[in-house]
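**Q** Sequence and computational prediction follow.
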Amino acid sequence: MSEVHLINARLPLRDELDLYELKAVNGVWVSVQKQERMVYMSESIPIQDITPRYEHEEGRPVDLAGRIVLPGFVDAHTHLDKAFTIQNVKNRSGTLFEAIKNYNKVISSFTKEDIKRRIEQAVLQSVKNGTVAIRSHLNFPYEYGESIAFRTIYAALGARESLRDIVDIQYVLMVPSREHSAEMWRAVEEAIKAGIDIIGGAPHVVHEHERFTDELFKIAVKYNIPIDLHTDERDDPHIQTISYLAEKTIAEGYQGKVTAGHLCTLSAIEPEKANTIINRMLEAELSAITLPASNLYLQGREDEGPVRRGITRVKELLHSGIKTAVASDNIQDPFHPFGNGDLLQAGLLTAYAAHMGSEDELQSLLQMITSLPASILGLSQYGIEAGHPVRFVVCDAQTHIELFSNLSPNRWVYRDFQWLHVSRKNGEWGNI
């Protein structure tokens, strides 16, 4: 029997100040009880002294001394197949278009083994940071040949299988923006049959975006799968496909099953028009994802001043009631040369870019990397509640401000029956 017993834990998704005692048996939470005060147990173990495997400490209380416990982070938009390619693919101008152009030049040179290895590396880094579930968009470069397109698919499916005990992964197929032949659409369906979960793409770079969106919906409806799109990832306020996406979603009765990522041009248009679009998004029950790292890096490159930063209207989306998440996007590739899959860092970037710093706003940021993206991904029984699976991260902080200021250099990550990653006085240890 596997047991976990935590004392003196803070659960900021419930409240910031109170302490809790948490118990789990065989990978399921059985008790979440509020404490009246800080408690001390002679047999307890300080969290910093925990060992990776925990066998000889099984069931003994782990004293968190007031540290924050969050349900494992959920990264709702990444590009695992592109991760760690910055040494192979340069982007001198720092623009989205050069990133796409240069990446396409070398895409055929990546072997299945290369792609699988990089996906696994990116996932393991994210898990160490506290992530327990990921949705990754996958390139499907059919214009370079079917074998090259499926090379990424098979590598990604293989990586998911090898990592299934430590993380949940959903894959979005990025349908190419051109050469939409009957053979390509057949290949798209074959990829879905092979194990792809969601259909996606970038309508704003397609010549006939409405027709393209219609085709995506046809396949989504046929296979009863969600849709997750790169949407209006541009500075130009005249690039606007989100309205048609909302209308199509309502027409197809697909409310609650469509996600729009980026939404950069939403912040480039006048407020009155933006509010009209947001209200229609709400009616369509669209979900939204902001990607602060990549958008801050890529957008506004041609502006001489004032420089547009590309971040969508985060506050307006949240206040409207639209499910809005923060995600990591690209990791050390030509689209974003930095990053390590740390959602706390993505939350901090959002705080700066969207001017979010009040207590309520910091609480919203925590929800945007936990419960909100969990809902977008359709994760059932998510969170620290009796009867739910045990998947959490302990952060070395006691308040919202401390958490986002220091980004918790020490983290302890637990999933189901084991500590996946622990921080100790003499270094980091773990089972991954």
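**A** Thanks, I have the structure now. Fair warning: this is a prediction, and the values are worked out from it, not measured in the lab.

**Q** C-alpha only now, for contacts and for neighbours.
**A** Will do.

**Q** ok, which stretches of this structure are helices?
**A** 96-106, 112-128, 146-162, 182-194, 209-223, 242-251, 271-283, 292-298, 314-320, 343-353, 359-367, 371-376, 400-406 (DSSP state H).

**Q** Mind putting these into JSON lines with mean neighbour count and distance to Gly201?
**A** Rendered in JSON lines, the data for those read as follows (neighbours: other C-alpha atoms under 10 Å; distance: least, C-alpha to C-alpha, whole Å):
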{"stretch": "helix 96-106", "mean neighbour count": "15", "distance to Gly201": "14"}
{"stretch": "helix 112-128", "mean neighbour count": "20", "distance to Gly201": "20"}
{"stretch": "helix 146-162", "mean neighbour count": "19", "distance to Gly201": "14"}
{"stretch": "helix 182-194", "mean neighbour count": "16", "distance to Gly201": "11"}
{"stretch": "helix 209-223", "mean neighbour count": "17", "distance to Gly201": "8"}
{"stretch": "helix 242-251", "mean neighbour count": "19", "distance to Gly201": "12"}
{"stretch": "helix 271-283", "mean neighbour count": "17", "distance to Gly201": "18"}
{"stretch": "helix 292-298", "mean neighbour count": "23", "distance to Gly201": "17"}
{"stretch": "helix 314-320", "mean neighbour count": "16", "distance to Gly201": "22"}
{"stretch": "helix 343-353", "mean neighbour count": "21", "distance to Gly201": "23"}
{"stretch": "helix 359-367", "mean neighbour count": "18", "distance to Gly201": "26"}
{"stretch": "helix 371-376", "mean neighbour count": "23", "distance to Gly201": "17"}
{"stretch": "helix 400-406", "mean neighbour count": "16", "distance to Gly201": "33"}
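
**Q** adding another structure so you can compare the two:
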Amino acid sequence: MTDGRTAVPKTGHWVLANAAVPTVLLDAPASIELATNPDGLTRCDLVINDGRVEAIAPPGTVRGDLAVIDRAGRQVWPGLVDLHTHLDKGHILPRAPNPTADFAGALAAVPPDRTSRWSQTDIQRRMDFALRCAYVHGTVALRTHLDTAQDDPERSWRALAPVRETWIGRIAIQPAALVPISHYSDVDYARRIADMVAAYDGVLGVVAYEDPNAEALLDRVLTLAAVRGLAVDMHVDETLDPSVTAVDRILDSIERTGFAGPVTLGHLCSLSTRADADAQHSMARIADLGVAVVSLPLCNLFLQNRVPGRSPRQRGVAPLLELAGHGAAVTIASDNTRDPFYAYGDLDLIEVFRTAVRIGHLDRPIDPWPAAVTRTPATAMGIDAGRIAVGAPADLILFSARRFDELIARPQSDRVVIRRGQAINAELPDFAELDDLVGHP
């Protein structure tokens, strides 16, 4: 028997005993009986063999000469799935500061840097740095929005392609086009973007702000996506202005076009400031249409309601409890990392989860919410990940925490990340690696 806090056997066949798995993330065979505690954690033994979960059994029932790690009721999660990131912008903050630290300042800071500094090498090195961070933290898949509305729309896509290939087997990467809705007014450009996204096996994206031609442009986006079999992901209502209701135009377009593909809507900040009845109506429609929602709490807390010299009054985080109450597929993701839109972050979804639980009051009860950073975003991406099941890859995270209050109380920097049944041998990269790209501190 080995120490359940740190050691992982070197052999390919072993048992993770007395593991406390969030029930919402455990797909155990119906033929076995497992006990779930009031915290929403299920105790079980996980048999690992040849990099996969060979069996799930009641605690203490696995016999034989296998090496055993006794978790003593400590938590075990599947790998994390980050539905909304921006790898091509990551880590440019030192050379592209946002002096006002607000949304307008971020919009102004990025284009000059993109035009003058985003070489293939620059983008790829920053992407790889960010992915190494995500990997150490336990992420197995992510979607990254790529700046596409520029003189060279394919720049970030070309840069990502070899990086994506290199990371196969460690992190599944799904690119999405980041395109202002007004750019879809050019029919030839819109077709070009949709064809490019399809060629890269990506997701068609939109920054969906209020536009006088929104109805026609949204219909065009969804039609382009439908013809090419693409999923759609939109940035929408990233503001605290309650009069901004682009989400409703999107839902109208989905109904009008009959679009049946996956749709993800990110941010939805203005839902938090709209009149309750009005917001509830929109949220019910989101759920009815099967649209996934992604909340970006760290970035929205950073940008929204920022006024120099005044403490924020409104925080801009979407009403997650109400969305979930309507039955919407709600996810939580990282968004930007060390760039003008968010000065901090490390692509650590556990940090994001802990923050979301505390600021969003997701703790009464907490047991459904681990799905928001695992299996629910995996479903939105159309991949099989974020769950523990017989036959699934043994991509796991071992935490020292036993209860959820212990998980939320500390950063869990002592977590052990297991990939294909083996503990990874990797450390967080040193920020100094990027000094020649972004400048010394």
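**A** In hand now; what should we look at? These figures come from a predicted structure and were not determined experimentally.

**Q** ok so, going back, which one, of the helices of the first structure, ends up nearest to Val4 of the first structure?
**A** Proximity to Val4 of the first structure (C-alpha to C-alpha) singles out helix 112-128 among the helices of the first structure, at 19.3 Å.

**Q** thinking again about what came up before, need the helices of the first structure in CSV (columns: distance to Gln418 of the first structure).
**A** Output for the helices of the first structure, formatted as CSV (distance: least, C-alpha to C-alpha, whole Å):
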stretch, distance to Gln418 of the first structure
helix 96-106, 38
helix 112-128, 13
helix 146-162, 17
helix 182-194, 31
helix 209-223, 36
helix 242-251, 41
helix 271-283, 40
helix 292-298, 31
helix 314-320, 35
helix 343-353, 22
helix 359-367, 24
helix 371-376, 21
helix 400-406, 24
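
**Q** of all the ones you listed, which lies closest to Val413 of the first structure?
**A** helix 112-128 (6.9 Å).

**Q** Comparing the closest one with the second structure, how large is the average distance?
**A** Compared with the second structure after fitting, helix 112-128 of the first structure deviates on average by 1.0 Å (mean C-alpha distance after the TM-score superposition for the first structure).

**Q** Give the aligned range of that helix in the second structure.
**A** Taken onto the second structure by TM-score structural alignment, helix 112-128 of the first structure occupies residues 120-136 there.

**Q** ok, how many other residues are close to the counterpart of Thr399 of the first structure in the second structure?
**A** If you follow Thr399 of the first structure across to the second structure using TM-score structural alignment, you land on Arg403. Neighbours of Arg403 of the second structure under the rule other C-alpha atoms under 10 Å: 16.

**Q** Could you tell me how far Arg403 of the second structure is located from Val21 of the second structure?
**A** 10 Å (C-alpha to C-alpha, to the nearest Å).

**Q** List the contacts of the residue most central in space within the first structure.
**A** Centroid-nearest residue in the first structure, with C-alpha atoms, centre = their mean: Asp75, separated by 1.8 Å. Shown in contact with Asp75 of the first structure (C-alpha atoms under 8 Å, 6 or more residues apart in numbering): 131, 133-135, 326-328, 343, 369, 373.

**Q** Tell me the residues that contact both of Arg403 and Val21 of the second structure, please.
**A** Both Arg403 of the second structure and Val21 are contacted by Gln75, under the criterion C-alpha under 8 Å, 6+ apart.

**Q** Just give me the match in the first structure for Arg220 of the second structure.
**A** Superposed on the first structure with TM-score structural alignment, Arg220 of the second structure falls opposite Glu215.

**Q** So which residues make contact with the match of helix 112-128 of the first structure?
**A** So stretch 120-136 of the second structure is contacted by 87-91, 155-156, 158-160, 163, 170-171, 346-348, 417, 424, 426-429, 434, 437 (C-alpha under 8 Å, 6+ apart).

**Q** Can you say which of these are buried?
**A** 87-91, 155-156, 159-160, 163, 170-171, 346-348, 417, 434, 437 (16 or more other C-alpha atoms under 10 Å).

**Q** Isn't Leu17 of the first structure up against Arg10?
**A** Yes: the pair Leu17 of the first structure / Arg10 is scored as a contact, 7.0 Å apart, by C-alpha atoms under 8 Å.

**Q** Would you mind telling me which of those two has the busier surroundings?
**A** Taking other C-alpha under 10 Å, Leu17 of the first structure and Arg10 do not tie; Arg10 has more neighbours (27 against 11).

**Q** Now do the match of Arg220 of the second structure against Ala246 of the first structure, distance only.
**A** Where Ala246 of the first structure is concerned, Glu215 of the first structure sits at a distance of 15 Å (C-alpha to C-alpha).

**Q** now do Ala386 of the first structure
**A** Relative to Ala246 of the first structure, and taking C-alpha to C-alpha, Ala386 of the first structure is found at 37 Å.

**Q** And Val314 of the first structure, by the same measure?
**A** Applying C-alpha to C-alpha to Val314 of the first structure and Ala246 of the first structure gives a distance of 18 Å.

**Q** and what of Arg234 of the first structure?
**A** Going from Arg234 of the first structure to Ala246 of the first structure by C-alpha to C-alpha gives 18 Å.

**Q** cool, Val89 of the first structure as well?
**A** Counting by C-alpha to C-alpha, the gap from Val89 of the first structure to Ala246 of the first structure is 35 Å.

**Q** And for Lys116 of the first structure?
**A** In terms of C-alpha to C-alpha, Lys116 of the first structure sits 35 Å off from Ala246 of the first structure.

**Q** Same check on Tyr297 of the first structure?
**A** Following C-alpha to C-alpha, the distance that separates Tyr297 of the first structure from Ala246 of the first structure is 28 Å.
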